[in-house]
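1. Give me a 3D structure for the following:
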Amino acid sequence: MSDTNNAPAVDLSDYVAKSSSEKRSIIKSLFLGHRGKTKEQLDYEKVWATIHDAFENEWRNPHFSLLIQALADSGCVVDVNSHVVVKSCGDESGLLGSFNHERNQIEICQETFANARLKNMRRLMQTTLSHSMIEAFDHCRANVDASNPAHDMCIAIRAAALSGQCTADGQRLNKVQLASSRRGFQTCVLEKAVQMFLHKNPTWDMPKTENLIRQVFPTCFNDHSPHDRLPYDETQAKLSHKAYLSRNRYDV
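-> Okay, here's the model as predicted:
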């Protein structure tokens, strides 16, 4: 994990041989308003600021808020300072984040978020965290074996379905539009799950992957926990969150 206190210093080796643009970049990072911090340090701070903003405004996202509470209720409280880390995933990875089962930590990819030029960074971060929190929830509540391809695919399906990354906005829909929305949601879940699975299992080919997803998809797609329904649009996500909050209201 990068750290703003010990991130690598600016590379001044062979300074004379560097191009003019490289020299200007070095001078700027050292002296012009960045208090001597490198780009890596500034990017790290930017990503962490987005993470803290996501948690401070968790109530704005029903998927994210529900999962924070569900994990706490399961005895697996998420502490942002010990269970979330910012790390280098490689400039070419394109990854947003993942859950490390061995370390029980959510890993957020520094390069992807630092280089993103999206309007709603908080929402993207909350969705990314929610995706990993589904993995954390399954890790907490069940004996999940991440090395088992069937378990891995099931996690990928549930994470895509319950994190909000495939959720449509909560507009009023007629029956035809509603059916179309649900089909689109299922298609998105399939695509995201396969993408996530193949990234973790690069030796698998598509025929073998398709055969596996046909075996596990019905069961895993219909396992909504901790939701009480499939949150295929924003309205359903909010209703699910409301139902979760009132689920144990009258327990003694």
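2. alpha carbons only for contacts and neighbour counts from here, please
-> OK.
3. Which residue ranges of the stretch 1-150 of the chain form helices?
-> 20-31, 39-56, 62-73, 80-83, 110-115, 121-141, 149-162 (DSSP state H, counting those that start in this stretch).
4. Need these in CSV (columns: distance to N222 and mean neighbour count).
-> CSV is the format used below for the helices of the stretch 1-150 of the chain (distance: least, C-alpha to C-alpha, whole Å; neighbours: other C-alpha atoms under 10 Å):
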stretch, distance to N222, mean neighbour count
helix 20-31, 51, 14
helix 39-56, 28, 18
helix 62-73, 17, 21
helix 80-83, 28, 12
helix 110-115, 31, 20
helix 121-141, 14, 22
helix 149-162, 9, 24
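5. can you list those helices in JSON lines and add distance to R183?
-> Output for these, formatted as JSON lines (distance: least, C-alpha to C-alpha, whole Å):
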{"stretch": "helix 20-31", "distance to R183": "49"}
{"stretch": "helix 39-56", "distance to R183": "29"}
{"stretch": "helix 62-73", "distance to R183": "20"}
{"stretch": "helix 80-83", "distance to R183": "35"}
{"stretch": "helix 110-115", "distance to R183": "30"}
{"stretch": "helix 121-141", "distance to R183": "21"}
{"stretch": "helix 149-162", "distance to R183": "12"}
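6. To compare against the first, here's the next sequence to fold:
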Amino acid sequence: MAAPMNDHATSAMPSETAEKDERTESSQSNIDKRSWNERRKHLNCIERADFACKHNPYVKFMLVAMEQIGCPVDLDTHIVCEPCASDSPVNGGFDPVNGQIVLCENKSPSQRILSTLLTHELIHAYDHCRAKVDWTDIRHVACSEIRASSLSGDCSFLSDSLYSWNFRFKNHHQTCVKRRAIGSILAVRDVSREVAEKAVDDVWETCFKDYAPFTCIPRRPADLKSASHDQSHDQKTAFPPKR
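-> As a prediction, the model looks like this:
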């Protein structure tokens, strides 16, 4: 309980009190506004993730693929939206310990970006299920990053030309995949660029050609119709043997 004011204490002048009240109201308004914006971003992320799972052909394809290899995705528990540090280089990630895909709710400003991000992370989840990836082995990380960058749409014309301004027609896809895979490794591993580049180069030939669960690099929804979810991918993976 607050102590009573001392009889000789100096009280604030009316004008000072008014200014203090205005500052308090302004501060509270900013807090309320920030909280509302944060809630809105969270709800937007959830709504976009739900829409992607129901309507995006690539996300839907990956969800079916996950179920067919014995790792069904529960949308309520395996896909979560969380705020990420504004200076973080990542927009989301796959958490192999908790079996969750984390989407940065403050870094997914459009349905297209979130759908591509979700496809990317679902490929990591697929690799984790079918290949028993050792996420402490940088070669395994490199392999999954190559596959996710190549197969998710990260390096499509719209994604790479509009969002990174690095589009080049000649050998664009391979160049983009390597660049993004190296960047992803550097974002999540405390290694030098030289080490990241070597890891990507070491596994490039086999991992870039591993299209599972697709039959080719899916450049348009029509490519999904000919793709098959082959259980044999469980035995034939591009991931190098564990050390």
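7. Superposed, how do the two chains score by TM?
-> Once the chains are laid over each other, their TM-score by TM-score structural alignment, normalised by the length of the second structure reads 0.74; 203 aligned residues with a C-alpha RMSD of 2.6 Å.
8. rewinding a little: E92 of the first structure: which of the helices of the stretch 1-150 of the first structure is closest?
-> helix 110-115 (8.9 Å; C-alpha to C-alpha).
9. elements contacting the closest one?
-> When contacts are defined as 3 or more C-alpha pairs under 8 Å, 6 or more residues apart in numbering; DSSP states H and E, helix 110-115 of the first structure sits against helix 39-56.
10. what about the helix it packs on, distance to the chain center?
-> When C-alpha coordinates are averaged (C-alpha atoms, centre = their mean, to the nearest Å), helix 39-56 of the first structure and its chain have centres 15 Å apart.
11. quick check: it aligns to which part of the second structure?
-> Matched against the second structure by TM-score structural alignment, helix 39-56 of the first structure falls on residues 37-54.
12. hang on, the earlier thing: just so I know, which of the helices of the stretch 1-150 of the first structure lies nearest S93 of the first structure?
-> helix 110-115 (8.2 Å).
13. contact partners of that closest one?
-> 43-44, 46-47, 86-91, 94-96 (C-alpha atoms under 8 Å, 6 or more residues apart in numbering).
14. Quick check: the aligned residue for H131 of the first structure in the second structure?
-> Looks like H131 of the first structure aligns to H120 there (TM-score structural alignment).
15. Please work out which residues of the first structure line up with the helix or strand hosting I185 of the second structure.
-> Per DSSP states H and E, I185 of the second structure falls inside helix 172-188. The aligned range for helix 172-188 of the second structure in the first structure is 184-200, by TM-score structural alignment.
16. Would you mark the buried spots in that stretch?
-> Buried residues in stretch 184-200 of the first structure, counted by 16 or more other C-alpha atoms under 10 Å: 184-186, 188-190, 192-194, 196-198.
17. Mean deviation, it versus the second structure?
-> Stretch 184-200 of the first structure, aligned to the second structure and superposed, deviates on average by 0.6 Å (mean C-alpha distance after the TM-score superposition for the first structure).
18. E107 of the first structure reaches S98, doesn't it?
-> Yes - using C-alpha atoms under 8 Å, E107 of the first structure is in contact with S98, at 5.3 Å.
19. what about those two, which has more around it?
-> Taking other C-alpha atoms under 10 Å, E107 of the first structure and S98 do not tie; E107 has more neighbours (23 against 19).
20. which one in the second structure is aligned with the more buried one?
-> E107 of the first structure maps onto V102 in the second structure, by TM-score structural alignment.
21. check contacts around its match.
-> Contacts of V102 of the second structure (C-alpha under 8 Å, 6+ apart): 79-82, 92-95.
22. Quickly name whichever of those residues is closest to E16 of the second structure.
-> Distances from E16 of the second structure to those, taken by C-alpha to C-alpha, are shortest for E82, at 41.1 Å.
23. counterpart of the closest one in the first structure?
-> Under TM-score structural alignment, E82 of the second structure pairs with K87 in the first structure.
24. out of the helices of the stretch 1-150 of the first structure, nearest to E234 of the first structure?
-> Comparing the helices of the stretch 1-150 of the first structure by C-alpha to C-alpha, helix 62-73 comes nearest, at 8.1 Å.
25. before we move on, the earlier item: how far apart are the match of helix 39-56 of the first structure and its match in the first structure?
-> Mean deviation for stretch 37-54 of the second structure: 1.7 Å (mean C-alpha distance after the TM-score superposition for the first structure).
26. residues in contact with the match of H131 of the first structure?
-> 148-149, 151-154.
27. could you dump the contacts of V102 of the second structure to CSV with distance to C71 of the second structure?
-> Below are the contacts of V102 of the second structure laid out as CSV (distance: C-alpha to C-alpha, whole Å):
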residue, distance to C71 of the second structure
I79, 13
V80, 17
C81, 20
E82, 23
G92, 20
G93, 18
F94, 14
D95, 15
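28. Out of the residues you listed, which are shared with the first structure?
-> Cross-checking those against the first structure gives 79-82, 92-95 as conserved contacts, using both residues aligned by TM-score structural alignment, their matches' C-alpha atoms under 8 Å.
29. How about the contacts made by G97 of the first structure?
-> Contacts of G97 of the first structure (C-alpha under 8 Å, 6+ apart): 106-109, 128-129, 132.
30. Need the max-distance pair from those residues.
-> Maximum pairwise distance among the contacts of G97 of the first structure (C-alpha to C-alpha): 12.2 Å, between C109 and S132.
31. spatially speaking, which residue is in the middle of the first structure?
-> T128 (1.9 Å; C-alpha atoms, centre = their mean).
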